[in-house]
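[1] No letters, just coordinates:
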């Protein structure tokens, strides 16, 4: 959070600058071909943008990092996620050969060391802040920074943004036009974080995509004490030390909380009662279902009027 706060002044400008470069590259590809994939250009944009804003290091000063840094993160993330992520091959072969053991670090040690040395050399200001203000060693500061940068930021956005783009691109109700209109009317001459706060439809679309497709669907933790975990109609006794797994989609697509939980309603989080962006009243969902709980750690939320969420005792 300290890093985010300190870098907030350059987020908007770096975002626009690097997005412009990504769009120019895509247009250049399209001028020579009938189609272009946006996934790798998107990841390269994310890597450059997030590395500059979170670590203060500019990838352009190192050609190897500038060209392949995002692929280094991809391989490092894949090694950590493969034991838990379903890839759709014939069961039980997937569980036996892919999900039964941790993979050795040496497979990606070269990539990780390249990123480590880059941050050590070019992200000194942020690394020193970790040492002076938080009592970390240099090694701990760099490892923590790489985890936040690679896993939380780069990894999360690499999963979430394609879902967001797909939701907007496949909409048939004119959502793209409505989003463009709102952005042009409220964006001002220069994009800022404050101007984004004045774009309720854009915020609503982002929240609804997070609800349907959380970037990190599985979360694990060990109970620190004995407690009772309550659901809508049951209670489960959990003892200290037990391993718990939380599946975000069970929460965010709960039919007892959300009406038509599998459907994408881009106006769901829109703050007005009537009319909403579709020209219809918010009858099934919307603001007459006032917000009781809205939690976004890894995209977790619950929302329903009159519903008291389960408590841990």
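    Done, it's in. The model shown is predicted, which means the values in this text are computed figures rather than measured ones.
[2] CA atoms for contacts and neighbours, from now on please.
    Noted.
[3] ranges for the helices of the stretch 201-313 of the chain?
    For the stretch 201-313 of the chain, the helices defined by DSSP state H, counting those that start in this stretch cover 248-252.
[4] How far does stretch 53-66 sit from its chain's centre?
    Stretch 53-66 sits 21 Å away from the centroid of its parent chain (C-alpha atoms, centre = their mean, to the nearest Å).
[5] What's the end-to-end length of that stretch?
    Distance across stretch 53-66, first residue to last, is 15 Å (C-alpha to C-alpha, to the nearest Å).
[6] May I see the buried residues of it?
    Within stretch 53-66, the residues that count as buried by 16 or more other C-alpha atoms under 10 Å are 53, 54, 55, 56, 57, 58, 59, 65.
[7] can you map out the strands along the stretch 151-300 of the chain?
    Counting by DSSP state E, counting those that start in this stretch, the stretch 151-300 of the chain has strands at residues 218-222, 227-230, 235-238, 243-247.
[8] looking at those, which is closest to residue 111?
    Residue 111 lies closest to strand 218-222 among the strands of the stretch 151-300 of the chain, at 25.7 Å (C-alpha to C-alpha).
[9] what residues are up against residue 48?
    Counting by C-alpha atoms under 8 Å, 6 or more residues apart in numbering, residue 48 touches 18, 58, 59, 66.
[10] next one: residue 262
    Under the criterion of C-alpha under 8 Å, 6+ apart, the contact list for residue 262 reads 212, 253.
[11] Now residue 117: which helix or strand?
    Assessed by DSSP states H and E, residue 117 sits inside helix 109-122.
[12] neighbours around residue 194, how many?
    Residue 194 has 10 neighbouring residues, counting by other C-alpha atoms under 10 Å.
[13] From residue 272, how far off is it?
    19 Å.
[14] got it, and residue 54?
    35 Å.
[15] What of residue 17?
    With distances taken as C-alpha to C-alpha, residue 17 is found 33 Å from residue 272.
[16] residues in contact with residue 67?
    Residue 67 neighbours (C-alpha under 8 Å, 6+ apart): residue 44.
[17] do residue 150 as well
    Taking C-alpha under 8 Å, 6+ apart as the criterion, residue 150 is in contact with 73, 77.
[18] Using the three-state scheme, assign it.
    Classification of residue 150 by DSSP: H, G, I helix; E, B strand; the rest coil places it in helix.
[19] re the thing from before, just put the buried residues of stretch 53-66 in JSON lines and tack on secondary structure.
    Listed next are the buried residues of stretch 53-66 as JSON lines, based on three-state DSSP:
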{"residue": "53", "secondary structure": "helix"}
{"residue": "54", "secondary structure": "helix"}
{"residue": "55", "secondary structure": "helix"}
{"residue": "56", "secondary structure": "coil"}
{"residue": "57", "secondary structure": "coil"}
{"residue": "58", "secondary structure": "coil"}
{"residue": "59", "secondary structure": "helix"}
{"residue": "65", "secondary structure": "helix"}
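[20] Check it against this one:
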């Protein structure tokens, strides 16, 4: 079962001189350049956002240089970032160097060649901006891992409650309007779920009221505006570029909402603070890190992931829907009408579909790192030398569609790609959580601490969807935060 998207071209690399350390490859000078000072970064920024768009920006350079490794400027460029020069990695062979924290530094490089003002984080640098060698990284990461472990028994029942509300709201919109905007409903559900899970509160019952999700969304938008585009046809490109990419946007528009958010989380985190104090962490710093964990990592990730998941399953059509429904209902029937951890593990096609959606459209498309030392990286055909201090950038949607790994259908959604022993061997090439899917988060790496939870929730969403419905149809689009999905029809299961 497959559906196609725009193709990423296969690569041929011009070989130059021989690499004696890697006799199977040739050493090649990294192609590309950065252009004239000031002018080069702005030209590349305009190409990236407007003249070519993100995909063609990388595709055209890969094609022109005949290489998946090359030099270019990455936004935002002048005024916001002091150095926009990066070395781009687009293939699955070179990409993993970005996960090796013995070779690359991760300090202040989460968002790329610039960092938002720490005003957005209470004056602190959250854990996501810390390199693992910085002392507080291990303590904060350990706190997050301990928190997730303590909530293990709440994952499934809490998310099931949230999903029940989501599907009820979708049904209501379909009944009233004949269509349902999935993104808005999913965002509201995700925000409520995060607060129920981490802080044991329903945000609408707090001082946040109905404004919490909007506050977080605006907080995210102001931080990330320098590396984003609104995609509004009525706004001239030159005006949008000036508004978003010339200066960092200030914190003050969301300051009052953030203060409310801080107070609600602070008052609901007593047990978390007790654990933090054992690690020698201050309550204030921990609270701002919790906001980042809940708002940026968790909610921000779900905001992109869940519409992407529904998009690819919806586009795949009724045949796949029937297969998923049969698989889920068979397992639930044998398990006594309930979904459990062990039951979800039995859903091989469901698991594969989740991984395939993540492969096609990773929720975090970018990875950055700064070389800690002179090093070499290898594409499939050449070796390249990178100097200490150079910024390395990886664009995951190309690496996770590498034709040398995934073959001729690398740009197609293949639902059962990861089923069986052969399929499971491909999981190490699924990059989305700041490491391979086959690696686990630790205090010493930069992998998302909730990586396994994200996969679990995605499987649970698919399973609960096909317990309720036989099939559905959608329309898709794009927005500031990624894919948009409108559900145009739903066919309920006979038993619901």
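    Nice, thanks for sending it over. Just so we're clear, the structure is a prediction, and the values are computed from it rather than from any experiment.
[21] hmm, back to that, residues in the second structure aligned with the helix holding residue 117 of the first structure?
    Residues 255-268 of the second structure are where helix 109-122 of the first structure aligns, with TM-score structural alignment as the criterion.
[22] do stretch 157-166 of the first structure as well
    For stretch 157-166 of the first structure, the aligned range in the second structure is residues 302-311, judged by TM-score structural alignment.
[23] with the first structure superposed, average distance for the matching stretch?
    By mean C-alpha distance after the TM-score superposition for the first structure, the fitted stretch 302-311 of the second structure averages 0.8 Å away from its aligned residues in the first structure.
[24] what does that stretch rub up against?
    Against stretch 302-311 of the second structure from outside (C-alpha under 8 Å, 6+ apart): 182-183, 186-187, 190, 354, 357-358, 361-363, 458, 474, 476, 481-485.
[25] same thing but 7 Å
    For stretch 302-311 of the second structure, contacts defined as C-alpha atoms under 7 Å, 6 or more residues apart in numbering pick out 183, 187, 190, 354, 357, 363, 476, 481, 482, 483, 484, 485.
[26] Identify the residue of the first structure aligned to the third one.
    This means residue 190 of the second structure. When the first structure is aligned by TM-score structural alignment, residue 190 of the second structure is paired with residue 46.
[27] ok now the one helix or strand that match maps to, how far from the chain's centre?
    Residue 46 of the first structure is part of helix 39-50, with elements assigned from DSSP H and E. Taking C-alpha atoms, centre = their mean, one finds the center of helix 39-50 of the first structure at 13 Å from the center of the full chain.
[28] mean shift between it and the second structure?
    Mean for helix 39-50 of the first structure is 1.2 Å (mean C-alpha distance after the TM-score superposition for the first structure).
[29] Just the buried residues of that helix, please?
    Buried residues in helix 39-50 of the first structure, counted by 16+ other C-alpha under 10 Å: 41, 42, 43, 44, 45, 46, 47, 48, 49, 50.
[30] give the contact list for the third one.
    The contact partners of residue 43 of the first structure, taken as C-alpha under 7 Å, 6+ apart, are 70, 158.
[31] rewinding a little: okay, the contacts of residue 48 of the first structure in a markdown table with distance to residue 246 of the first structure next?
    Output for the contacts of residue 48 of the first structure, formatted as a markdown table (distance: C-alpha to C-alpha, whole Å):
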| residue | distance to residue 246 of the first structure |
| --- | --- |
| 18 | 35 |
| 58 | 37 |
| 59 | 36 |
| 66 | 36 |
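[32] which of those show up in the second structure as well?
    Contacts conserved in the second structure for those, using both residues aligned by TM-score structural alignment, their matches' C-alpha atoms under 8 Å: 18, 58, 59.
[33] What is the burial count for residue 151 of the second structure?
    11.
[34] quick one: what's aligned to it in the first structure?
    Aligned counterpart of residue 151 of the second structure in the first structure: residue 7 (TM-score structural alignment).
[35] and the host helix or strand of that match with helix 39-50, angle?
    Per DSSP H and E: residue 7 of the first structure is located in helix 2-32. If you take axes from the mean of the first three to the mean of the last three C-alpha atoms, to 10 degrees, helix 2-32 of the first structure sits at 150 degrees to helix 39-50.
[36] quick one: buried residues of helix 2-32 of the first structure?
    Neighbour counts over helix 2-32 of the first structure (16+ other C-alpha under 10 Å) mark 11, 12, 14, 15, 18, 19, 22, 26 as buried.
[37] what's the distance between residue 60 of the second structure and residue 432 of the second structure?
    When distance is defined by C-alpha to C-alpha, residue 60 of the second structure is 24 Å away from residue 432 of the second structure.
[38] Look at those two and report which has more neighbours.
    residue 432 (24 against 13).
[39] For the more buried one, which non-adjacent residue is spatially closest?
    Nearest residue to residue 432 of the second structure, sequence neighbours excluded (C-alpha to C-alpha, 6 or more residues apart in numbering): residue 362, at 5.4 Å.
[40] One more: residue 59 of the first structure?
    Counting by C-alpha to C-alpha, 6+ apart, the residue nearest residue 59 of the first structure is residue 66, at 4.8 Å.
[41] Tell me the secondary structure at that neighbour.
    Put simply, residue 66 of the first structure is helix when judged by three-state DSSP.
[42] quick one: it from residue 174 of the first structure, how far?
    Where residue 174 of the first structure is concerned, residue 66 of the first structure sits at a distance of 37 Å (C-alpha to C-alpha).
[43] Mark which of the contacts of stretch 302-311 of the second structure are buried, thanks.
    For these, a burial check counting by 16+ other C-alpha under 10 Å picks out 183, 187, 190, 354, 357, 363, 481, 482, 483, 484, 485.
[44] Nearest to residue 246 of the second structure among those residues?
    Among these, residue 481 lies closest to residue 246 of the second structure (C-alpha to C-alpha), at 20.2 Å.
[45] Run the chain-centre distance for stretch 257-272 of the second structure.
    Relative to the centre of its chain, stretch 257-272 of the second structure is centred 25 Å away, using C-alpha atoms, centre = their mean.
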